[in-house]
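Enquirer: okay, predicted coordinates and the sequence, questions at the end:
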Amino acid sequence: DPQLNSRLRKTFTGADPLRRLPVDFEVRAVVGEPLSIVARIAGNDEPRRHGGAEGAIRVIQVIRNRAVTVGGEEHSGWLPENAAKPLPTPVRQVLMNFEVQFDGSGYLLCLESEDSSIRGDTWHQSLAHAVNQAAEWFDITADEWKVSEEAQITSVPPCLRGSSLSISVIVTSDQPLEAARKHPLTEEILREQLSRLGASPYELGQLRAEISGGPMVPLSVLSKLRQGLIEELLVRSGDPPVRRISSEPVLTALRQTLPPREEQAQEPVRLALLCRSIKQIDTALSAGERNLLADFQEIKEYSYAIDMARQAKARLLIATPRIQKPGEMGIFRVMAKTQPDGFLVRNLAGMAFCAEEQIPFVADYSLNVTNELTAQFLMDQGASWLTASYDLNRDQLLQLVESVPPQWLEVVIHQHMPMFHMEHCVFCAVLSPGTNKTNCGRPCDVHQVELRDRVGMEHPLKADVGCRNTLYNATPQSSAEVVADLIRRGIRQFRIEFLNDSPSEMRQVIRCYRDLLAGKTSGSEVWVTLEAMNRVGVTRGTLEERRNPLAIL
């Protein structure tokens, strides 16, 4: 909207002193070097101390379209600084754009952010309600608020925008500074000169100066540099970052940056087992398996499983929750205290935690490795290897294997496919008088829940350490018939994921896949065996070989 843009530019560049933005200056004045001045308008991605609060963000208040009374005085223009409760300053690292609109009856606080936890818009009866809602969304306490009042009453329903993007501009003098004979540069002179920001929308915020050798700086030089800073700040404030659309295929260029696929020395095939209880861990160890993963619903059991694995000289990775929400990093820390051999990471937050704490980790299927670009990105974050995505069909899986180093990938060849994951806990809601994990009595530890679908299939439901539930397909999926192709293409890491399997069922499944990986039996023979021993059969699922639609003719 050209009219709105014009109004915004006038608003942002007006001369009223009540609505200026603080600009921080950093000055380096050293004899023998050019004078340099850095000007910054700080966004929340560059935290700084201002008025006792960490972080700074441009905040714009829009008030209702009429005169207001403050302290017994009526104001119809700019609102005094003490007229309303100050909006808070978010201290979380959130890139946020916001808009406050008055529609004639109330206020609409619209938030636009890369953080999906920030909702889109909410209607409020008053500006105070909008302020309180913003404080709640950003978890701001009164001690963290920063007064940054910018309010205007206009003759039309107001619509102003603000941004938390930070801006940084630097200018330098043309010539090196010389030592002063009479009047060397001081911080007082800098403060006086840099506070003269004229009709710009800025005011001097903080000033940090490094002055060495008693340099002489003509006021004309300071004035010229100051004007250059203001002009550049205005340009940077009004123009969004330039984004250009490539005229060439982007994927082709991105793939050229990947390292070439190199043939690796032949390594023995390894089988890993994912277990969901201490009993299954014991069964796997008794069967001679030494590559284990644990995905328990009780976090305290990880310590016992790790002790069992260490006594058997086995490697054990523990699985993170599927979803990690803000404020839940404590779960990762508790899991790390058990000192496992590594994590099976299921989200980016867990990956960042492992990288920071230097914990080895494997990227699980939920990170959705479907192509070589994703694989390269996750390996660059420090993953030991990657689990191929469950979304791939047979042809797509083989194509992925041929496009990345085979040692990067682990393929799950037997599992109950997860159908959906939810925060609602059926165990607590149905089997307990409690309302949450603090008072539910943990019925998930003693009960097994299955959901029956319209055709009579009973799909198992499992809880995780965060009390979230995952529903699994009743019929296990087997990739036995594609294993030979994967081995020929260099894949050496395979995984079986158990669910509610009994010890006898586990031993049968392990025996089948051991023989398959050793070349003692074929994939089709394994398929027939699994089909016969499972009461609900077995499915090829997404890895079923593509059929010829003309074969029936």
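Expert: All right, it came through fine.
Enquirer: okay, CA-based contacts and neighbour counts for the rest of this
Expert: Fine.
Enquirer: now do the end-to-end distance for stretch 327-341.
Expert: End-to-end distance for stretch 327-341, by C-alpha to C-alpha, to the nearest Å: 25 Å.
Enquirer: cool, and stretch 321-329?
Expert: With C-alpha to C-alpha as the measure, stretch 321-329 spans 11 Å from end to end.
Enquirer: and residue 241, that's in a strand?
Expert: No. Assigned with DSSP: H, G, I helix; E, B strand; the rest coil, residue 241 falls outside any strand and is coil.
Enquirer: below is an additional structure, to be compared with the one above:
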Amino acid sequence: MKGNFQKPEVLAPAGGWPQLKAAVENGADAVYFGLSKFNARARASNFHPERDLPAVMEYLHRHGVKGYVTVNVLLFDSELDEFEDMVRSIARHGVDAVIVQDIGAVKMIKSISPNLNIHGSTQMSITSAEGVKFARRQGVSRVVLGRELSVTEIASIQKEIGEELMEGIEIFVHGALCVSYSGQCFSSEAWGGRSANRGQCAQACRLPYELLVNGKRKPMEDVKYLLSPQDLMAVELVPQLISAGVSSLKIEGRLKSPEYVALTTKVYREAVDKAWELFSSSSSSSKKDTSLISELSRRELQQVFARAQDENHNGLTPGFLEGPRHQRLVRGRNPRHRGILVGKVEGVEDGGVRIKVCGPIKRGDGVVFDRGAPEEKEEGGSVYEVIDSRGRSVARTSNEEVTSGSFLVKFGKNALELRRVGRGDLVWKTRDAAVDKKLEALVKGGGERGGHGGGAEGASESAAGVSIKVSGELGKQLTIIAEDQLGRVGRGTTMSVLQEATSKGLDEESLRKSIGLLGGTGLRLLHLDVSALAGGTFVPASEIKAARREAVEQLLEQRLMTAEGMAEEAVVSNIVDASFTSLAQGERQAGRDGRAPKIAILCRTREQCEEAMKVEWLEEIILDFLEVHGLVQAVEAVRGSGKRVIVATPRVLKPEEERMWRFYLRLGADALLVRSTGMLQKLTDLGGAGAVLSDKEELRIPELHGDFSLNAANRISALHLLEEGLARLAPTHDLNAFQLCELGNSLGPGGHQLEAIIHQHLPIFHTEHCVFCRFLSDGNSYKDCGHPCETNSVHLRDQARRAQQEGNEHLVLADMGCRNTVFNAKAQSGVFYVSDLIRAGYRNFRIELVDEPPHQVIPILTAYHDLLHHRATPGELWTWLRSLQNANGRAQGVEEGSLVHSARARAEDLKPTASQQNPKWSKMGAQALKDK
């Protein structure tokens, strides 16, 4: 610790044994990995909680590395008992922390193993100090902040929370960027029943889309991947992140190769060590220092994985860490790995391709030709020969690679269809044999654990460093104390006492020989301190070695200690019973059991609201205006019509937006629809529903309703949120209709506080990336974009699934914080499940409008009202809904969407990862088990 800052840990990913070993060999302070269930990377190899976990933790702890298990998904009611068993296994085997999304899971873990550290996943969608405080109040000791925050915003959060988190703040510094806020993406759920909140992301953000502006297609040339960000690389920002108070720097990539893990870990290990050295010796630590990474390492990072786009965008960016840069983050030419740009095609001649070279290329390199259509088959292959302007064969080895000039590049016979290679095509090097060889060496143990010392000759660089202190006086026993870098200590003493030496006494040189290299222990000697040993004394070398063994064994025992204090009894029923008791003591349950079902409608325009106010039987209107303009007048109008008015709050609150709570309270609404834990925490701190604030002005906190974005997926999380002061709660969209009914039944009387959304356009993406700013302006943020969102309507049209069809048109709306929400084109309707939901205890039903024209509002309300009162059949309503047109005058249809009760995708049915496709990595995994 230097001043108020600390040296951040390097946290590396491991999708399997090869990746885990690569992380350790290259200097990771900690590794995060998933088990066979309940983690957000279902496609990774992962580890078995009983067969693998003991060996994994023993291997990590022997090397002085912490192990974090990811359980960063939402849990269903049917899985709670199985989850409890897994948590007991995690605690029993000495896992250092679990990374969690579900607040119900947090509550279970605290009940099962109170001493087990809990890290709040980025899937918790935490972007403010209030969100951090909410997580801390649940028992979370570290929070992984949203990737959409800038360094300045991170520093602001850290300053406000101070020492509130025992293990501080963690942020992502490298790897793939989700375009949607983590925990708020429902595209996979909407289009394939594969929930991103369940580890089954289908990567819909990496698909091509057409841009419709005011109903017309905007020509975009080769820009098609409008939601596909380049990857994150923040190595040059490490000093600023230290200054911001970040505790852990996280590398994304549990689906990546061992080579990727080895290289990224090594690069960030070196950067952190150098930045920390500069930080402690220079007052200019807050300035960017490009010397933190060499040009060679930069190229290697691009080579191992980068979604490069063109000559000016190499696929690696600072993301949002430097603030919004919408023209940089998403370029839209390519959604996948490209590697390094090495040239541009000048023409095809003599059975080869003439390339204007701009980057290193040589014989044996793998290249691909980029025509600007990555969705089609692309030509590429291994370079067979590089010929210069004099006809000489050049660049035959890595020492001879060419970097500029015009060269004829030839490939193997029939390797390319040369007719599909054209002038102007970009040439990307996707594989470099020399880099591959270097990375394989890193994976096998050629890395240096920078920051863990140099190590003695012959000792494994992957071994954990220890310091040994030797002390003793004449006539007393010699003592050896071994201490690792985590502060754990082992002690050993000789049987005999120190005697006066008859010749040369013990010194540092002789003690090093006696203590040895610690081979076979998983440890390596960093430092030997003999300052407390009396000179001119002697004890046999055999006794010194025995004392060393005793000290090392004690140290290793401490490193392998498992968690203590686990609860003996089953916890699920205890938690639920306690929550029922708490809720029963409140007033919210009184008189609600016999209520008739009722409908509320959510309006996003003033025109929709005015139509809804005409419906006499309608009791509640929810206002979800994207701009604050007109909201005050709309609230007054709804209240004047004799209806209850509910105002929706943002799904995301960043540091500069945290004071918006005052604006919402000033509206005087009957209820607020709370969409983030940060807002819930703030309103709770102020006294909760019913509290009256009277500092400068008298403000009253109204009734609080929780929305789907709080991600209540099981009875524990739902009950806990209701205990937080919510009068009503809409469960997450990850539950299908059957599971919604299960949840309602499991809550007993509490089921009447649940709200089912029975008509909506599912909000498939919620993004910091602004489509309007990027593609309808030349600006980078709201400061210079000209605000095209105020004068244009935008839809994203996906690819049609069948020929002779147009794709679906998904509306994009920008909110007051410039965040975009992409809404599914097809309306999702629960017409076939309303009766089941009523039987399960639901009494609150919601209809959500997006861009429906005003003339559709009353018919939609009337149709669902008739359904609830048995004046219409589900089939009749379904047929009518299919014909409704969107704002562009096109019918998009209706679907059951996330409500349909279908089998969930299994891990074995998902697309295999690179490591699963490469047999050598499986062999390495087996070898890692032997080497543990």
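Expert: Noted; the coordinates are in hand. This structure is a prediction, so every number in the text was calculated from the model and none was measured.
Enquirer: overlay them and tell me the TM-score.
Expert: In this superposition the chains share a TM-score of 0.59, using TM-score structural alignment, normalised by the length of the first structure; 371 aligned residues with a C-alpha RMSD of 4.2 Å.
Enquirer: quick one: stretch 383-397 of the first structure aligns where in the second structure?
Expert: Per TM-score structural alignment, the counterpart of stretch 383-397 of the first structure in the second structure is residues 726-740.
Enquirer: would you map the strands across the stretch 151-300 of the first structure?
Expert: Secondary structure of the stretch 151-300 of the first structure by DSSP state E, counting those that start in this stretch: the strands cover 151-152, 159-163, 167-176, 178-179, 202-212, 215-216, 270-275, 291-294.
Enquirer: quick one: buried residues of the longest one?
Expert: Looking back up the chat, that one is strand 202-212 of the first structure. 202, 203, 204, 205, 206, 207, 209, 211 (16 or more other C-alpha atoms under 10 Å).
Enquirer: picking that back up, any chance of the strands of the stretch 151-300 of the first structure in TSV, with distance to residue 121 of the first structure too?
Expert: Output for the strands of the stretch 151-300 of the first structure, formatted as TSV (distance: least, C-alpha to C-alpha, whole Å):
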stretch	distance to residue 121 of the first structure
strand 151-152	20
strand 159-163	14
strand 167-176	27
strand 178-179	57
strand 202-212	30
strand 215-216	54
strand 270-275	43
strand 291-294	41
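Enquirer: closest one to residue 481 of the first structure among those?
Expert: With C-alpha to C-alpha as the criterion, residue 481 of the first structure lies closest to strand 270-275 of the strands of the stretch 151-300 of the first structure, at 16.2 Å.
Enquirer: which residue numbers in the second structure does that closest one align to?
Expert: Per TM-score structural alignment, the counterpart of strand 270-275 of the first structure in the second structure is residues 598-603.
Enquirer: quick revisit: nearest to residue 344 of the first structure, of the strands of the stretch 151-300 of the first structure?
Expert: Closest of the strands of the stretch 151-300 of the first structure to residue 344 of the first structure is strand 291-294, at 7.6 Å (criterion: C-alpha to C-alpha).
Enquirer: check contacts around residue 73 of the first structure.
Expert: If a contact means C-alpha atoms under 8 Å, 6 or more residues apart in numbering, then residue 73 of the first structure has no contacts.
Enquirer: that one pairs with which position in the second structure?
Expert: Following TM-score structural alignment, no counterpart is assigned to residue 73 of the first structure within the second structure.
Enquirer: all helices of the stretch 601-750 of the second structure, in order?
Expert: Counting by DSSP state H, counting those that start in this stretch, the stretch 601-750 of the second structure has helices at residues 606-612, 631-640, 660-666, 677-685, 715-723, 737-746.
Enquirer: deepest-packed of the ones you listed, please.
Expert: Most buried of these by mean neighbour count (mean count of other C-alpha atoms under 10 Å) is helix 715-723; its value is a mean of 24.
Enquirer: need the helices of the stretch 601-750 of the second structure in a markdown table (columns: distance to residue 342 of the second structure).
Expert: Formatted as a markdown table, those follow (distance: least, C-alpha to C-alpha, whole Å):
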| stretch | distance to residue 342 of the second structure |
| --- | --- |
| helix 606-612 | 54 |
| helix 631-640 | 54 |
| helix 660-666 | 49 |
| helix 677-685 | 47 |
| helix 715-723 | 52 |
| helix 737-746 | 52 |
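Enquirer: with respect to residue 100 of the second structure, which of those helices lies nearest?
Expert: Distance to residue 100 of the second structure, taken as C-alpha to C-alpha, is lowest for helix 715-723 among these, at 12.7 Å.
Enquirer: how much does that closest one stray from the first structure?
Expert: When the first structure is overlaid, helix 715-723 of the second structure sits 0.9 Å from its aligned residues on average, using mean C-alpha distance after the TM-score superposition for the first structure.
Enquirer: other residues contacting that helix?
Expert: 77, 102-105, 107, 572, 575-576, 579-580, 582-583, 706, 712, 728-729, 731, 743, 746-747, 750.
Enquirer: run the last query once more with 6 Å
Expert: Contacts to helix 715-723 of the second structure, defined as C-alpha atoms under 6 Å, 6 or more residues apart in numbering, come from residues 103, 104, 712.
Enquirer: ok, for residue 800 of the second structure, nearest residue in space, not its chain neighbours?
Expert: Setting aside the residues directly before and after it, residue 800 of the second structure is nearest to residue 807 in space (C-alpha to C-alpha, 6 or more residues apart in numbering), at 4.0 Å.
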